[in-house]
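Trainee: Output the structure for:
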Amino acid sequence: MSKIDHYIDAIIRQGMAEAQEDGSADTEAHHLLLALASHEGTAAHAALGSAGLDRQAIRAALDREFEHSLSAAGVSLAAYDLPTPSRDPDRRPRLGASARLAIERAIAAATGKRDLRPGHLLLGILEAELGTVPRALALAGVDRTALMADVRQPLAAGSW
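Mentor: A predicted model of the protein is given here:
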């Protein structure tokens, strides 16, 4: 396996651990984003950090998005004591649709797997127009377009 294969495998495994922690049956793009933020020493981690998006900030944004989505459906977290997610340590979350699409977008942006870099995976997640990640980032006040530009620039220059 190449270096990028090991990296993607590590991100997917960490994303699965994030999904399992959430009690999710599927590993989705927001789980991969949490994994990227946890994987120190990469350009993707640095780009997230420069936007103020460490793992804790992303988790807080995702929690706000969850609360906001419930509120849109007329459910207030303050009014209900929701149970903690059930976590089955023996169940391995499968790769969900948004995660698969993020990986496909990353490979397409890299013009093939051979040229794939960690920044491409971050772009694959950030390029989603709809879903949990763009809603969470918007609620956190993150300029997703500017962040994507910050990631694209070093990729285009070949410095990632």
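Trainee: contacts and neighbour counts: CA atoms only from here.
Mentor: Will do.
Trainee: helices or strands next to the helix ranked longest in the chain in the packing?
Mentor: Determined from DSSP state H, the single longest helix within the chain is helix 3-22. On a contact count with 3 or more Cα pairs under 8 Å, 6 or more residues apart in numbering; DSSP states H and E, helix 3-22 meets strand 26-27, helix 29-38, helix 118-126.
Trainee: Please identify the buried residues of that helix?
Mentor: 7-8, 11-20, 22 (16 or more other Cα atoms under 10 Å).
Trainee: For A25, which residues are in contact?
Mentor: A25 makes contact with A19, R91, R92, P93, R94, according to Cα atoms under 8 Å, 6 or more residues apart in numbering.
Trainee: Just the closest of these to G112, please.
Mentor: Nearest to G112 among the contacts of A25 is R94, at 23.8 Å by Cα to Cα.
Trainee: Give me the number of neighbouring residues for the residue nearest to the closest one when sequence neighbours are not counted.
Mentor: Spatial nearest neighbour of R94, excluding adjacent residues (Cα to Cα, 6 or more residues apart in numbering): D26 at 4.9 Å. The number of residues packed near D26 is 20, by other Cα atoms under 10 Å.
Trainee: hang on, the earlier thing: and the contacts of A25 as TSV, adding secondary structure?
Mentor: As requested, these are exported to TSV (DSSP: H, G, I helix; E, B strand; the rest coil):
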residue	secondary structure
A19	helix
R91	coil
R92	coil
P93	coil
R94	strand
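Trainee: do you know how far G23 is from I107?
Mentor: Using Cα to Cα, to the nearest Å, G23 is found at 28 Å from I107.
Trainee: Please list all residues in contact with L77.
Mentor: Counting by Cα under 8 Å, 6+ apart, L77 has contacts E67, L70, S71.
Trainee: One more, so I can put them side by side:
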Amino acid sequence: MSAIDHYLDAVIRQGEAEARHDGSAAIEAHHLLLGLAAQQDSAPGAVLAAAGLDRAAIRAALDREFEHSLSTVGVSPAAFALPSPTPDPDRRIGLGASARLALERGFFHAPRKRDLRPAHLLLGILEAELGTVPRALTLAGVNREELAERAKEAASTADW
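Mentor: A predicted model of the protein is given here:
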């Protein structure tokens, strides 16, 4: 396997762990974003950290997005004792639609597989116009366009 294959495998495995922790049936783009943040020694990890988006900050933004989404339909999570998710360690968790689309968008930016860099994956996640990640980052006050520009720069200048 190439270096990018190993990197993608590590990020997807981390995304799977995040999805499992959430009790999710699929790995979605926000799980991959958390996985990228966990890879602190990579270009995407550095781009996210420079924007103040470590794993804890991203998790907090995702929690705010969840609460905000519920509040738009008149539900307050504080009013209920929601149970914690119960992870099923035996269930196979595959890629969800938002994760597949993020990967496709990221791959689109590299003319050939050998040109694919970790920052391309971050770029693919940030380019989503709709969904959990754009809502969470907006609620966190993150300028996605600026962050995407940093990811583009990292993809063009950084080996890893």
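Trainee: now, which of the contacts of L77 of structure 1 lie within helices?
Mentor: Residues of these located in helices (DSSP H): E67, L70, S71.
Trainee: count of neighbours near G94 of structure 2?
Mentor: Around G94 of structure 2 there are 15 residues (other Cα under 10 Å).
Trainee: next one: the one 3 residues further on
Mentor: Look at A97 of structure 2: counted by other Cα under 10 Å, it has 13 neighbours.
Trainee: again with G124 of structure 2
Mentor: 23.
Trainee: now swap in the one 5 residues further on and tell me
Mentor: With neighbours defined by other Cα under 10 Å, the count for E129 of structure 2 comes to 11.
Trainee: That one belongs to a helix?
Mentor: No - going by three-state DSSP, the assignment for E129 of structure 2 is coil, not a helix.
Trainee: and it, how far is that from E153 of structure 2?
Mentor: With distances taken as Cα to Cα, E129 of structure 2 is found 20 Å from E153 of structure 2.
Trainee: who are the neighbours in contact with the residue nearest the centre of structure 2?
Mentor: Most central in structure 2 under Cα atoms, centre = their mean is L33, positioned 1.6 Å from the mean C-alpha point. L33 of structure 2 sits next to G15, L122, I125 when contact means Cα under 8 Å, 6+ apart.
Trainee: Next, format these as CSV and append distance to R135 of structure 2.
Mentor: Converted to CSV, those look like this (distance: Cα to Cα, whole Å):
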residue, distance to R135 of structure 2
G15, 19
L122, 16
I125, 12
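Trainee: circling back to that earlier point, with the contacts of A25 of structure 1 in mind, which one is nearest to A140 of structure 1?
Mentor: A140 of structure 1 lies nearest to A19 out of those, by Cα to Cα, at 21.0 Å.
Trainee: so who does the residue nearest to R94 of structure 1 touch?
Mentor: D26 of structure 1 makes contacts with M16, A19, P93, R94, L95, G96, as judged by Cα under 8 Å, 6+ apart.
Trainee: now, among the residues you listed, which is nearest to V75 of structure 1?
Mentor: Nearest to V75 of structure 1 among these: A19, at 23.0 Å, using Cα to Cα.
Trainee: what's the spacing between the closest residue to that closest one other than its chain neighbours and A35 of structure 1?
Mentor: Closest residue in space to A19 of structure 1, ignoring its immediate chain neighbours: T27 at 5.3 Å, by Cα to Cα, 6+ apart. Plainly put, T27 of structure 1 is 11 Å away from A35 of structure 1 if you go by Cα to Cα.
Trainee: got a markdown table for the contacts of A25 of structure 1, with distance to L82 of structure 1 too?
Mentor: Shown next, in a markdown table, are those (distance: Cα to Cα, whole Å):
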| residue | distance to L82 of structure 1 |
| --- | --- |
| A19 | 18 |
| R91 | 22 |
| R92 | 24 |
| P93 | 22 |
| R94 | 25 |
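Trainee: Would you point out the most distant pair within the residues you listed?
Mentor: Greatest spatial distance among the contacts of A25 of structure 1 (Cα to Cα): A19 and R91, at 10.5 Å.
Trainee: sorry, back to before: name the residues contacting each of T27 and A35 of structure 1.
Mentor: With Cα under 8 Å, 6+ apart as the test, T27 of structure 1 and A35 both reach G15, E18.
Trainee: Give me the more crowded residue out of the two.
Mentor: Between T27 of structure 1 and A35, counted using other Cα under 10 Å, the more crowded position is T27 (27 against 22).
Trainee: quick one on the thing from earlier: T86 of structure 2: which of the contacts of L33 of structure 2 is nearest?
Mentor: T86 of structure 2 has its nearest neighbour among these in G15, at 16.8 Å by Cα to Cα.
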